[in-house]
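K.L.:
Okay, sequence plus prediction incoming.
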Amino acid sequence: MARRRVRYSDKDNGSIILRIMCAVVFCVSAFLYLFVYQQDVIALRLSRLFDGDGYYVPLVFSVFGVLACQVLQLVCLHVFRHEKPLCAVTYFPSLALLWLIAEFDVSDAGGWAVLLTLVLMPFVLMFMLGRHGFFMWQVRHVRTLSRRMWINVMFLSAGFILISCCSNYDDVMRFRLKVERMIASGRYDKALGAGYYAADTDASLTMLRIYALSKSNRLGERLFGYSLSGGSGALLPDGKDVKFLLLDDALVYGYVGLDAAEYRGFSALKHRFFKEKGCNGPLADYVLCGYLLDKNLEGFVKSLLACGIKDFSSLPRHYREALVLYCRTRSGHILTYKNEAMDADYADMQALGKKYMLSPKERHSAVKDAYGRTYWYYYYYVN
């Protein structure tokens, strides 16, 4: 008996193309959402869930997350099997799953609103389709560049935009999470690159950058190239305003040779520093930068002399900038330092500030553009 050849209509072929296109768009977008955008957030959530003992491999987790969402979509596709032209709606429960994984907070009313929107969206769209014929069914078949194809892609894109915009974590939190993960893996260069050009910061992010710079032997060279906050109180975690999200406080305390129990602010660091009579390890840089963060040039100079440094020309950039500022602004100073290039730059910065004396905003902007990564800018323009 001869087997009859099955012929697929253009409509069947169109439905297959539509499903493939939606699957490709969703899987690629979901992978990027989990692996790139939410990688650090998921690390935090798993760390809290397992009390810091969770083992998180971003690539593996992202792949399994996308597979779980695709399985859920296949279930939804069976439920809405009679509404094939709007294939994108079957992915909205999968978008809700992505939101649950990365962003959902039980105590957040906004999170519940987003979750309900994603879950109920398929039913709302199906109602509109059945009641009003919607606006897309004028196109008879689904072709590669058809109107129906792009409407489905548009709905998927709108869903990803919704869950990306309704985030529970601001930029500073994401910077902190990335820096901590990079520090944990010893990739200090990548840690220092997180949010380098961003103006937003907080004391905890400042503490993380100080630690990463010190581990890279660039603390006195690059610290004031970042937006900073918290003064000397941001040197070490205090469990309140300055704290880790993923790492342990003992990591930094052990690094500077201080016990967490004896830490009582910057004074504890200064006491340990002078007790050891001018150590040259990380503690020395922490104390020197602590004075600079507090704009205490006298304390900085005294601590610098306690280190027994004779050749000031070999000091890191920000230390030399502080010495130029000290010699220019203090009378009866206990040391003399001259650097022709830096003296000229300092004079140019002062002249630039006087040029816009009648417009504080323009003066601030002009000086920041030219000298925003110097200690001088921090001293005069950062509160």
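P.N.:
Thanks, I have the structure now.

K.L.:
Only C-alpha atoms from now on, for both contacts and neighbour counts.
P.N.:
Noted.

K.L.:
So for this protein, which residue is the most central one in space?
P.N.:
Phe175 (2.2 Å; Cα atoms, centre = their mean).

K.L.:
Return the distance of stretch 376-383 from the chain's centre.
P.N.:
When C-alpha coordinates are averaged (Cα atoms, centre = their mean, to the nearest Å), stretch 376-383 and its chain have centres 24 Å apart.

K.L.:
Does the residue nearest to the centre of the chain touch Gly193 like I think?
P.N.:
No: with the criterion set as Cα atoms under 8 Å, Phe175 and Gly193 do not qualify as a contacting pair; they are 9.4 Å apart.

K.L.:
gap between Tyr226 and Arg148?
P.N.:
Computed as Cα to Cα, to the nearest Å, the Tyr226 to Arg148 distance reads 49 Å.

K.L.:
Ok, Gln350 next?
P.N.:
Separation of Gln350 from Arg148 (Cα to Cα) stands at 63 Å.

K.L.:
of the two, who's got more company?
P.N.:
Each of Gln350 and Arg148 has its neighbours counted (other Cα atoms under 10 Å); Arg148 has more, 24 against 13.

K.L.:
which residues touch that one?
P.N.:
Taking Cα atoms under 8 Å, 6 or more residues apart in numbering as the contact definition, Arg148 lies against 85-86, 136-137, 139, 142.

K.L.:
Only whichever of those residues are buried, select them in ChimeraX.
P.N.:
Buried subset of those, written as a ChimeraX selection, criterion 16 or more other Cα atoms under 10 Å:
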select :85,86,142
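
K.L.:
between the contacts of Arg148, which is nearest Asp53?
P.N.:
Leu86 (42.8 Å; Cα to Cα).

K.L.:
hang on, isn't the closest one packed against Asn152?
P.N.:
Yes: Leu86 is in contact with Asn152 according to Cα under 8 Å; the separation is 6.3 Å.

K.L.:
how about the helices in the stretch 201-350 of the chain?
P.N.:
Defined through DSSP state H, counting those that start in this stretch, the helices belonging to the stretch 201-350 of the chain, from first to last, are 203-215, 219-222, 250-256, 266-275, 282-293, 297-306, 317-329, 340-355.

K.L.:
Include distance to Tyr33 when you put the ones you listed into a markdown table, please.
P.N.:
Converted to a markdown table, the helices of the stretch 201-350 of the chain look like this (distance: least, Cα to Cα, whole Å):
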| stretch | distance to Tyr33 |
| --- | --- |
| helix 203-215 | 24 |
| helix 219-222 | 32 |
| helix 250-256 | 31 |
| helix 266-275 | 41 |
| helix 282-293 | 37 |
| helix 297-306 | 46 |
| helix 317-329 | 39 |
| helix 340-355 | 44 |
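
K.L.:
Comparison target, given below:
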Amino acid sequence: MMSNSGQFKDGTGIMRLVCAIFFILFTLLYLNKYQPDILAVTQHVLSHGATHYNNVVGTILITLILWLIQAAIYAGTKLNHRAHALTYLPSMLLLAVLTDVSPNLTSGNYLGVWAWLFPLLMVVYACVVWFFKQLEPMEPALLSSGVFSRLTWVNLLQLVSCAFIVCSIGCSDAVFHSRMRMEGELMKGDCHEAVGVGRTVAKVDSSLSMLRIVALTKDRSLCERLFEYPLIGGSDAMLPNEKSVKLMMLPEDSVYAIFGIVFKEKMRPLTYLKCVNKSKYANKDSRDWLLCAYLLDCDLDHFATALPRYYKVNKPLPKAFREALVLYNHLRKRPLVIYKDPAMDADYEDFKKVYYQTSNAIARLSNVKDGYGTTYWFYYLSHSGSLRH
């Protein structure tokens, strides 16, 4: 048997060291930077909320376990040449399985097809390892050694390929990542960090829309910044319904705690908010949510009717309300609320000019998105389909 010093002299030791460094660095970065929120929700769901994932401890522990698995496989196979990278394959596959999580995760469906596919792949893997082990005595002599040897780069290329496969199998759903990150930040009480999550992600679902509304409420900037984010689902996305709008880690009670009351009868968010505002539990947040609910549904008439009950229209208003009133006054011949804001009126006229530059509906949206994508006008246009009554 070749000693460790002999292996380093013939180049295999350096090759193994380079492979180990690559594997450890990739695993650490993949777990710590890319998948921590997915691992957090996985642990939460599988433990039924009894335990919480610690990113630092979890990353180190998982990396160590996977590296020990590789070390055990190497000790048993002694694959030491062009097929050495195969000793990392089970660890890489386990890493992929661990992070192959969907938004429909439950404690009963975590493994899914992996429950039978992983054992099958391991049987195939054992056959492949045996085959390459038989070929090792026929390996040609190494013409070079060290970091830049062909042996090192052949194995490194195999590991890079495995890394790409791991990334393709693991959860890459940007919306789900954003949701879990936001839930994690809200659970920690860091609402300021939560409102910045996924801001540049164009895709959105109803659950993410609800989380943004909750985060902005806790950050005291709901009516100012709500329509600066992509939103979907209208007012129905404001509260969890356990179907299209749901929470994975954050307790539902933390959402209803904003209003201090939960009705026994399950209601649509708009109905719930109307009931809250008729009760003794009505507060500033419940009123703002009701006004935002009307805006999310593009219901400018009910918004204009309700706004004077809660705000003095001749006083400074939040950005979203100002934009909605300007739009309302331009769309209605006889508005119930007269509102003038010269600067914003001028901006709206510029918005219309850009919008009417073309007759193509898709091109119109694209034209106004760059300059006005964070305004209520763009939200109204993209959800109602036109700038008409």
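P.N.:
All right, it came through fine. Computed from a predicted structure; not experimentally measured.

K.L.:
Drop the TM-score for these two in here.
P.N.:
Here the superposed chains carry a TM-score of 0.89, computed using TM-score structural alignment, normalised by the length of structure 1; 374 aligned residues with a Cα RMSD of 2.7 Å.

K.L.:
What lines up with Leu245 of structure 1 in structure 2?
P.N.:
When structure 2 is aligned by TM-score structural alignment, the residue opposite Leu245 of structure 1 is Met248.

K.L.:
Not counting residues beside it along the chain, what's closest to its match?
P.N.:
Leaving out its chain neighbours, the residue that sits closest to Met248 of structure 2 by Cα to Cα, 6 or more residues apart in numbering is Val41, at 6.9 Å.

K.L.:
do you know how far that neighbour is from His192 of structure 2?
P.N.:
Using Cα to Cα, one gets 21 Å for the distance from Val41 of structure 2 to His192 of structure 2.

K.L.:
Tell me which of the two has more neighbours.
P.N.:
Neighbours were counted for Val41 of structure 2 and for His192 using other Cα under 10 Å; Val41 has more, 24 against 16.

K.L.:
That one sits in which helix or strand?
P.N.:
Using DSSP states H and E, the secondary-structure element containing Val41 of structure 2 is helix 36-46.

K.L.:
Could you tell me how many residues sit around the match of Leu245 of structure 1?
P.N.:
For Met248 of structure 2, the count of nearby residues is 21 (other Cα under 10 Å).

K.L.:
again, but for Pro316 of structure 1
P.N.:
15.

K.L.:
That one matches what in structure 2?
P.N.:
For Pro316 of structure 1, the aligned residue in structure 2 is Pro318 (criterion: TM-score structural alignment).

K.L.:
ok, and the closest non-adjacent residue to that match?
P.N.:
When the adjacent residues along the chain are set aside, Pro318 of structure 2 lies closest to Glu224, with 4.9 Å between them (Cα to Cα, 6+ apart).

K.L.:
and Gln197 of structure 2, how many residues sit next to it?
P.N.:
For the record, residue 197 of structure 2 is Val, not Gln. Each residue near Val197 of structure 2 was counted by other Cα under 10 Å, and the total is 18.

K.L.:
what lines up against it once you look at structure 1?
P.N.:
In structure 1, the residue paired with Val197 of structure 2 is Ala194, using TM-score structural alignment.

K.L.:
which element is the nearest residue to that match once chain neighbours are set aside on?
P.N.:
The shortest distance from Ala194 of structure 1 to any non-neighbouring residue, by Cα to Cα, 6+ apart, is to Phe175 (5.7 Å). Take DSSP H and E as the rule and Phe175 of structure 1 turns out to sit in helix 171-184.

K.L.:
That helix vs structure 2, mean deviation?
P.N.:
The superposed helix 171-184 of structure 1 is, by mean Cα distance after the TM-score superposition for structure 1, a mean 1.0 Å from where its aligned residues fall in structure 2.

K.L.:
and that helix, which stretch of structure 2?
P.N.:
When helix 171-184 of structure 1 is compared against structure 2 (TM-score structural alignment), it corresponds to residues 174-187.

K.L.:
Buried residues in the matching stretch, which are they?
P.N.:
Within stretch 174-187 of structure 2, the residues that qualify as buried by neighbour count (16+ other Cα under 10 Å) are 175-186.

K.L.:
The very next helix or strand once past the helix holding Phe175 of structure 1: how far from the chain's middle?
P.N.:
Next helix or strand after helix 171-184 of structure 1 toward the C-terminus (DSSP H and E): helix 188-193. With Cα atoms, centre = their mean as the basis, the distance from the averaged C-alpha position of helix 188-193 of structure 1 to the chain average is 12 Å.

K.L.:
Next: stretch 261-273 of structure 1.
P.N.:
On Cα atoms, centre = their mean, the centre of stretch 261-273 of structure 1 falls 30 Å from the chain's centre.

K.L.:
That one: which residues count as buried?
P.N.:
In stretch 261-273 of structure 1, counting by 16+ other Cα under 10 Å, buried: 266, 269-270, 272-273.

K.L.:
what's in contact with it?
P.N.:
Stretch 261-273 of structure 1 is touched from outside by 232-233, 235-236, 238, 258, 279, 283-284, 286-287, 290, with contacts defined as Cα under 8 Å, 6+ apart.

K.L.:
Rebuild these as JSON lines, extending it with neighbour count and distance to Asp343 of structure 1.
P.N.:
Compiled in JSON lines, the contacts of stretch 261-273 of structure 1 are given as follows (neighbours: other Cα atoms under 10 Å; distance: Cα to Cα, whole Å):
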{"residue": "Ser232", "neighbour count": "22", "distance to Asp343 of structure 1": "27"}
{"residue": "Gly233", "neighbour count": "22", "distance to Asp343 of structure 1": "30"}
{"residue": "Leu235", "neighbour count": "26", "distance to Asp343 of structure 1": "29"}
{"residue": "Leu236", "neighbour count": "27", "distance to Asp343 of structure 1": "33"}
{"residue": "Asp238", "neighbour count": "17", "distance to Asp343 of structure 1": "38"}
{"residue": "Leu258", "neighbour count": "16", "distance to Asp343 of structure 1": "37"}
{"residue": "Cys279", "neighbour count": "16", "distance to Asp343 of structure 1": "29"}
{"residue": "Leu283", "neighbour count": "21", "distance to Asp343 of structure 1": "29"}
{"residue": "Ala284", "neighbour count": "22", "distance to Asp343 of structure 1": "26"}
{"residue": "Tyr286", "neighbour count": "24", "distance to Asp343 of structure 1": "26"}
{"residue": "Val287", "neighbour count": "26", "distance to Asp343 of structure 1": "25"}
{"residue": "Gly290", "neighbour count": "22", "distance to Asp343 of structure 1": "24"}
